[in-house]
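Requesting a structural model of the entry that follows:
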Amino acid sequence: MAGALRVRKAQRTGSRKAPEPEPIEMFSDEDLEGGFEDVEGQDDVDEHDVASEADVDEADDDGDDDDKQGTQAAAASRPKHTAAHFAIPSNEEIQGLKETSDLYMNNVFKLQLDEMLKQVAAPYDRAESLEKALRRIQAIFAEIPAIPAQTLAAARATLEKRVGHRVDIHFPQPPPSDDAPLKYAFEAPSALNLVGSWPLRTAARRPGLMDVDVDVVMPSSLFQDKDAVNHRYFYKRAFYLAVLAEAIIAADASKSKRTLLHADVQYADVHGDRRRLCLVLRPKAGSDTDFSKAKAVIRIHLAHENGIFGGRLAPTRNNLRASHVLGTDAADAADEPTPVYNSAIQADSLRLAHLVFLHAKSQEVPAFAEAVQMLKTWATQRGFGTLTLDEPRGRQIVAGSESARFVLSMLLAHLLCGSDDGNAVQRRPKLSSGFSNYQLFRGVLDFIAKTGFSKPVFMKSQPQYGLQGSRLDFAPFANALVDPSGQLNLLADWPAQSVELLRHEASLTLEMLNDGADHFGSIFLTPRDLFLYRFDEVATVSLPPAAGVAGADRRHAALERLLDVAQQALGTRATAVAASYSVDACQSWTAEPPRVRSVHVGLRLDSANAFRQVDHGPAPESADAPAFRAFWGSVAEVRRFRDGRILESVVWPVSSLAQRAALPRRVLRHALTHHECIRARSSLRFVGDAMDGLTEIPSSLASSAYISDPSVQGFHLVRSTFDMLTKRLRALELPLSVIGVAPASSALRSMSTFVPGPLNIAGLGGTVPDVAAYMPVHDVVITLESSGRWPDDLAAIQSTKTAFYERLAQMLTAELDGAQARVRYDLDAGDQIRDETCVEVVLSAGFAFALRIHHERERTLLERVIKDKAEPQASRARATRALDVYNVRFDLAPRHHAALAALSHRYPALGDTVRLVKRFVRAHMLSPHVCAEALEMVCVAAFTSGERMPPATGAAGLVAVLYLLSTWDWREAPLLVPLDSAINAHHVEGAPVPASVPFPPAARAQAEQQFRLARARDPAVHHHAWYIATEEDSQGSTWTRDAPPAAVAEVIRRLATGAIEYLRGAPVLKSADVHALFAPSLGQFDFVIHIKPSVHMRYSEALAPDSSAWLRTSKKRSFRNLSEPSLKPSVYGAQVRAGLDPVAEYVELLLHLYPGTFRLFYDEHGGTAIGGQWNPVRAQGDAQFKVLLHYSSEPVEGRDRVTLNKSAVLAEIERLGHGLVARIET
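Model (predicted):
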């Protein structure tokens, strides 16, 4: 055997002594002759004896004895306090306490970090079988017979004759021909080296398995200097790897105990490069080499001696001739530099040198290993770095970032070593070897966030570790981080957009670390690789076949070209563009190599520019005009603008708000099609397209039910009608003038699930189908001028307001043409001191409003009754209920509306996000249990959390809210929403909105204290499950005091978690997938009440309404020239029924009649099923019969007790729903 694998236990990382020049030395042939066999044969020898810690101790004898004696003497001189309850903290404890207070702001983060590091550490104590497997690999490779140099056909025949079956050799594209003059040979490896993170002890657990990397060094005699050209090196490499793979398979078949490995041989690419395949060995269960407990796989890489190709691998050299790649005459095409190709060859020669260098740094810096583990965990959760998975699991990898974990390790080492560039200050190390793991972690993130790698960053030369610096020209690379050898760009495979994404993620993480909130889970624990979460729009692009199979360089070039075209086309519409692809499962050796045929392109949009309709170009006579016209093609034109400018331009006409929202998709689709980056327009699918229509009713119903289609003008119609009504109210000659009109409706702040359309009142009962006859009522609060003529009695005030409403209704009917106005009482009216009346106004424009008068004196009188101890308890309770109604209607609702309306200007996508979130929650039949305002507050929290940039589209906002709901532990932590801070935050017009809005520290402390008190009073969480606090409302009681209950809160969390997993598992999101995401499950209900769709006034809002609900069906038509089937006859007639929702009122009636008997669930937006769950106490138990039991009961057979009479209750439910209920399913 020419060389052997170095298996050695890492030295103690606590020593700060400078390392020896060669801390990891290679054993010679004589040292390892039969060494593995001898060790393996001794059953009583521990695996660590290969390089025991005693050896390390002996190496460190100089000076250590004195230190030990001094330490022991100091310890002996200290007084012993064995009986004391308290002891003076040691120096280490004092340092730890100081470090915690200085670095982490609170000790919770430090405790979480320490616990995480324990969990991600590799299980080195379970690596006995792994080390045995490594020894047997060495024995197998040592016994492989040589194959003399010969043509490919002869070499393949020799190998197949030896193994007895056909051998697949995975050559890069284009493959070599059998009769080519290139000679293939095999000789035993000149060395085997254990490389990578495993011997460094910096390996960190991640989804899937960790990697134990073995470098097999191919003898230099197999290669010539010219083998760097035209894939010759990779062809020989592929043949050599095939011989190793067949040797492992043959060894298992031979059953020789000495070489029996019991492993499945698979393959995988290295850093996403199909030319650089490696072998992946997975253990078989039950064997003596079953190393599955190590949670790792063995990866066998191929390496060559550094320098055998001379200067051919410089980034500016060309090693792929056009005639070889394109199959044309070399004279017909220019040979450009091939930096990525050259780097792929160079990287195979430097793994051992990099290991030696990193090992030295880990010995010098005690916290190096833990800092690297933190960086690796952080990067993996964000999709940077390859994964070894048995199943893809929907994980995504940022394109080109497969080497991210190694790059981060090298970056940390770079910051600890300093640089060869710049002045004396710039050459100093940026991080100290005495820094803690957290300081090192922050230092690397800070460097990434602030460094533009477009100007090459050179690591300091390290000749003592075999990395002698040599300055080459790295200009061919868009970004460059040059290793200490000066030969390899560590970012060679990274597209520029992926580097920018890494910098962006580093910046976001630093902002979270500087925030007072607890973001530990978001930084280290929660996967953030899903592009739907990180970007505002995601396109799945099917690459052309040539780009997928024509070799790594052409694939890399095709991906970079796609990203460059996308970035140029979007311009200022997008602040970032990046690509990712799903993780491939590791394929079997005999299968075809997996190929990346599609990628996910993420777009982070700029809300201020993303939806503009005109792209301005250069002047027609300028030198840039031809390039502009060539880029845009047929859509480019010369236009004259109002300011007199004549420019090359591209105009994107739209006819509706939905088309305007889709403009970025339209622009990108045109650009990629025009530049042939995709095979066809159908090869490009957008998530936004799949989400379209979720908050719109069918166009056929909209055209017949509304005066104008609400999808064209959106909420402008209802707001303009409200503005008109406001002007008319102020102009009325009332006894007290109207001085204020405040909206308090979700539609008037553009946050209702559906855009309210102007209902065609004249068509009710005729052309307007009953399923689209619902007319929502929008709440408005009126403030009158002050007057001393108001009575000072609560009942009298309500009577006065009712009389005022009568007068107001008469005047509005007379002043507004076609308007209908009446005084309306609440459904539960009957309390004389509570506000329970309003003026309901139905305007001819097709909108309805409910006007309520705000009189401040009511609050004072109600609070006086509540505080008066002389008042009976019943009166005080009655006043409390009245005050709650007053606060919600006249204080909280208008203030909430004003705050959300202001935030919708700062965050333009907030309204669309709220609408989709409401649609999602209500589609899962949770309408009665979560109020709209609570969901709006959750959406604001997602926009201000700082865990991602504020979403610019509703789809991105929905995913952000789902992430928040899935990770929010509502039992243990409140949701702090910086509502006022977000409104008052300073923002420069045109600048990007900040990612986070910090919650004021004082308000945070108060809210957290109130939360702890609330949970202490109610540990079972019977009330206040969602604790949503703002700066002004630290008790979080505004909208979530009674709803959702704890059970529903847990259901929402599970729904959000399931939705994220569903999105993660969908490679291409289609409309059917989105509808499945919103489809409810009925299996968990004890009974289901099915509603007749034809009499459901909101059925048009259903996810997939069936036209048979409003159209007559006829088997045979009398005449062919008749129009489409006519509408079914109306049930509700021509009368305007503003606010009438029969299904909602039916549910309210059932809950009123059967309190505590069951819980009902339904979707207010057209849902035709009402799910019911019995109260288990009443349904499954029994009780002693007594008068006024409050629920329908029946005797328990054989016992003097009664139980809930379910059949009678269901029969009564069906009777009450006569005409509305189709059937009840149990």
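
CA only for contacts and neighbour counts going forward, please
Fine.

check contacts around A547.
Counting by Cα atoms under 8 Å, 6 or more residues apart in numbering, A547 touches R554, R555, A558.

Got a quick ChimeraX command for the buried subset of these?
Buried members of the contacts of A547, defined by 16 or more other Cα atoms under 10 Å, are picked up in ChimeraX with:
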select :554,555,558
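
In what element of secondary structure is M811 found?
helix 794-815 (DSSP states H and E).

Was I right to think F686 contacts D536?
No. The pair F686 / D536 is not scored as a contact, 10.8 Å apart, by Cα atoms under 8 Å.

So the two - more neighbours on which side?
For F686 versus D536, neighbours defined as other Cα atoms under 10 Å are more numerous around D536 (26 against 21).

Show me which positions of stretch 757-775 end up buried.
Within stretch 757-775, judged by 16+ other Cα under 10 Å, the buried ones are 757-761, 763-775.

Also this sequence, please, to line up against the first:
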Amino acid sequence: MRSESERASTSYDETLSREIASELRCSTSARRETFEKIREVERLLRGLKEKDVKAVAPGWFSIECEEGKTLRFSPPTRVRTIGSHAEGGCGNVPMNGNGSIVVDVALEMPKSFFQEKDYLDHRYHFKRAVYLEVLLKALSKSQEWACEIIDQHQDPRKPYINMHFGEKGAKRSLRLLLTIDAETFASIRLLPSRANLRSLELKGGERPASPHYNQTIAEDMYANVHAQYFAAASAKAKSLPVAVLLVKRWAQGRRLMDGVDGVNGLFISMLLTYMMEQGGQLSTSMEANQMFRAALAALASPGFFKKGLFVCGRPEEADEWQATFPHVFLGPCGRVNFMARMSPSAVAELIHEATLSSAELKKSNHSAFSDVLLGQFPAAVRYDLHIHVDVNVSELGAASERDLNARRTVEVDAAKIVSRALSDRAKLVRAVEVSNSSVNVIGSQTCTLWIGVVLDPENALRLVDVGPSSSDDREAKEFRAFWGDRSELRRFKDGRICESVVWDAVPPLSRHHIPAMAAEQALKRNMTGIDGIEWSSKIFDEPVSKIASASEGTTSAGLLQTLDRLAKRMRDLKEMPLKVNNVQPLSGAFRGTDPCPPKPHPLAHGAGIGLGMGDDDIPACPKTLDIMVSLEGSGRWPDDPVAIEKTKAMMAVQLAESLRKSYAMPSIVAEEAVDILFEGYAFRVHVSASAGGPHVKDMEENILQRAAHAGLIASVAARFPMYGAATQLVNRWAASHMFSPHLSDEAIEALVALLFINPGALSPPMSREVAFIRFLNLISSHMWYDPVVLDPESVLSIAEVEGIDRQAKDAPAMCIVTPHDKSGSRLTMNKPSAVVLKRLESIAARATSEMQAVLEGTSTHSMFETECWERFFKPSLSGFDAAFILRRTALPFPKEALFPSKRLYKRMRTQFENEMSVVDEDEDETLAQSIKLAKIPRKLLAKGPDKAREALLVGFDSTGCFISAAERRLGGTALLFVDKYGGDVVGVAFKPKAVHIDAALPESVSWLPNPAPPSREDVIEEIAVGVGADFVEKVLT
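Take a look at the predicted model:
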């Protein structure tokens, strides 16, 4: 028996599916208006008189064929609604790039309009175009609608009339599709083995078959048969049309219906009908949501399409069909393959998405069904690698000279080549032509292919592609022909000698390029007409290369090894009052999430070591690496909190002193921290005495939660190889847009981790680019009233999450729940505020649409251009009332900035009217001689390492100190924004006056009149002169 939770989930799904279907279905008034228009069209067309028309191809018909003298036109013999709309299953599912209602209407041409052998050499298609032109001219005379010609499936052989009507915001469309009687031509003439195009080149003395050409005629002949098949099934199961609507909504949400070679409405309707009538996957007693789940589960089952699908049983010609088409789904007529237009990569994509969605639906949470059904997952967020290929198709022949459109052939060939090149590096490869408009430009000689790749996490970045053994001459020859000069013989440890492609020359920081490089190499060698190739793995190379370098020893693995050596020394100390039990890393650099990790410092080594002869500047403020040092338990800890803190500080000092005596390790002891200098790094010690008893542990809640967070994120980074790089990129983006004072590094780590741990009906990201756009989408689309839950081990119950009080007055605007923070407030208790979160959402929304256009090939910017990545990282200054330019020499690491004030100056002068210098002319010389935090003066270095080490300001963050001091002094008067990674511009946004009045006076003096809020000029002066003395250089207002 089903559990209570399962029954509740099923009931929820049924209710939700009915609501969704109700929203997507046409309203009663809309259906009435639509069918009234159909009746008007029918009356108009049936009223047309028989007449002779010139047998001349219309201007919009691009296929060359023989023209005759005249044809005898007669009005359509039948006008009827077809498709799922006829059975109540069609509605506002986005079609043709919009959300308007689309209804298919079949216009059956009279059999007398054609001759017996018109199925040859495009004669049928020519007469069809002539007939359609007559109808177009007749319909265009009316002012009640607008008509245009569109090629169905972008096939010039299958034009139709698209008729628009309705007011703005309530658009309707009728697709007038021409059909013919099922007896017009002998069906045997349209089998896939028949050669009906004499223009095709002879092969081996025989004319090749024209299966795709034949299908274009058979589709028109049996359109009514298909409509009757679906209508009969819908009469048996009232839920079927609704289930078809749900599957269409699911497919369109993943853009599976956008590609010409992808799924379409007819395929979905016929597939679900087959599953119910013949396949046995669906039953007439199922509800619509159950049919939806069962259909996806069937598509996800291995080999669903492998043996072919046959509505009327396996025919004698089944082998012929399967030898011709990669996939076969024969309809009730036995002459139409619903998958004839679908490429292998499109079918693979359908199965891949159905597998992911079906797995997500098996989860018990209530949101799974709505996420799968309503989620918007364009190709940009579903594929890890995006490749754009410009191909010249001029040499591939005209449409009249080919069985399959040249552009479709290019798509299929490109997908095959990339699939072979990547092998098991890729789970899925999809290739489709980029379409920048709803109608392709006729006669265009070039096309741009978009190739998407879902990478395999285990094999994507391997350094060697092993080919066939050298003893297999045929396979080895094919391998060398495919790879060219990249192929080489290599002996492996097990003694095998194989053809191989080796990528070990690729630098460590560029290893994520390997799949794209392999695809590019294979495409250029095995595909003709390529004019250019670009790929997404390079988009953010330039900004990332400005931040860090693996050659400088700042990788997370290198830092952890250094910490292990330090921890061993700490545990070996004998002089400590309490033994060191454990040393845990806390900083993001240990997890690979810090975009600007500390670099080895010449003065942070042993005594007397350092100060090499290099010309590089030595920073005066080396960054710190926070570590938690856990001491063994003891019952002698004091009870007073102040005494406990002083004792812990004494323990930290004793630890530093013991390391100095035992290993000559220098340290810097200050009032606020103890820093141990070891192997070029400054380790900031946080002593934990939680083993000393509950009263001590209670005082360490903050550091213990920080340690728990570090452990959680470290486990995520270990599971997913791209997590660290993705978090660095997101962290840098948030800082570049000056959100550093409002969004903590830990909050960003948790949000990015959520994309990997709970990707929903998607694969975990395997590239920083797709992780980046998913992060932007999360920020811009999540309803932040609801908490986000990061729970890798599923230890939190639904009741615990639902019990979080989001109504509380002090509830944070952004709530991130983790196993060690069930309230969801630690990471975002005070920041970001609701106003800042709205700004973050707005910037993320714009970046999402831009990133999608770049990845999917519809942007005007090349992925290799500098302007491309700059569009995402250049900070927005809108909404700021003032800006402060800081003195760059007073910043510890000014070179880390991607956009210093010099690069933003023109935009700032446009944004702000006034500019004022804070520094007087008399102070210029004094400031010029003041200490420069970016480097230690050479005169000081000449005095030796010990003297220079004494001048270090370890961990000093001048910008952070300025922001903190300003916020304390100004309270809620203004919000401050800055890029903590070398940014020298501080944005100021003033709050409304009402905020200051409400929070102006404490209760003890509430009898006094509320003071007026400070003026903006007062606030600016307070920040620039009072708090930022000698630090703020200019003010713009």
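
returning to what we had before: toward the C-terminus, what is the element adjacent to the helix holding M811 of structure 1?
That would be, after helix 794-815 of structure 1 and using DSSP H and E, strand 820-825.

S904 of structure 1 versus the residue nearest in space to the middle of structure 1, what's the distance?
With distances taken as Cα atoms, centre = their mean, the residue of structure 1 nearest its centroid is Y533 (3.3 Å). Distance of Y533 of structure 1 to S904 of structure 1, computed by Cα to Cα, to the nearest Å: 20 Å.

Name the nearest of the contacts of A547 of structure 1 relative to L501 of structure 1.
A558 (19.2 Å; Cα to Cα).

how near is the residue lying closest to the closest one once chain neighbours are set aside to A879 of structure 1?
Leaving aside its chain neighbours, A558 of structure 1 sits nearest to A547 (5.8 Å; criterion: Cα to Cα, 6 or more residues apart in numbering). Going from A547 of structure 1 to A879 of structure 1 by Cα to Cα gives 74 Å.

Kindly report the same for G1036 of structure 1.
22 Å.

Give me the distance between the two termini of stretch 453-471 of structure 2.
With Cα to Cα as the measure, stretch 453-471 of structure 2 spans 32 Å from end to end.

Residues in contact with that stretch: which ones?
382-386, 424-430, 475-476, 479, 489, 496-504, 511-512, 514-515, 720-721, 766.

same question, stretch 701-709 of structure 1
For stretch 701-709 of structure 1, the external contacting residues (Cα under 8 Å, 6+ apart) are 699, 710, 757-760, 763, 767-769, 772-773, 846, 1100.

Over to stretch 1171-1180 of structure 1?
Counting by Cα under 8 Å, 6+ apart, 925, 1082, 1085-1089, 1156-1162, 1203-1204, 1206 sit against stretch 1171-1180 of structure 1.

And the buried ones among those residues, selectable in ChimeraX?
Selection of buried members from the contacts of stretch 1171-1180 of structure 1 for ChimeraX, criterion 16+ other Cα under 10 Å:
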select :925,1085,1087,1088,1089,1157,1158,1159,1160,1161,1162,1203,1204,1206
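
Narrow the contacts of stretch 1171-1180 of structure 1 to those in strands?
Counting by DSSP state E, the part of those found in strands is F1087, V1088, I1089, F1158, R1159, L1160, F1161, Y1162, T1203, L1204.

Quick check: closest non-adjacent residue to the last one.
Across the structure, with Cα to Cα, 6+ apart as the measure, the residue nearest L1204 of structure 1 apart from its sequence neighbours is S1193 (4.5 Å).

is it true that the one you found touches V1209?
No. Using Cα under 8 Å, S1193 of structure 1 is not in contact with V1209, being 9.1 Å away.
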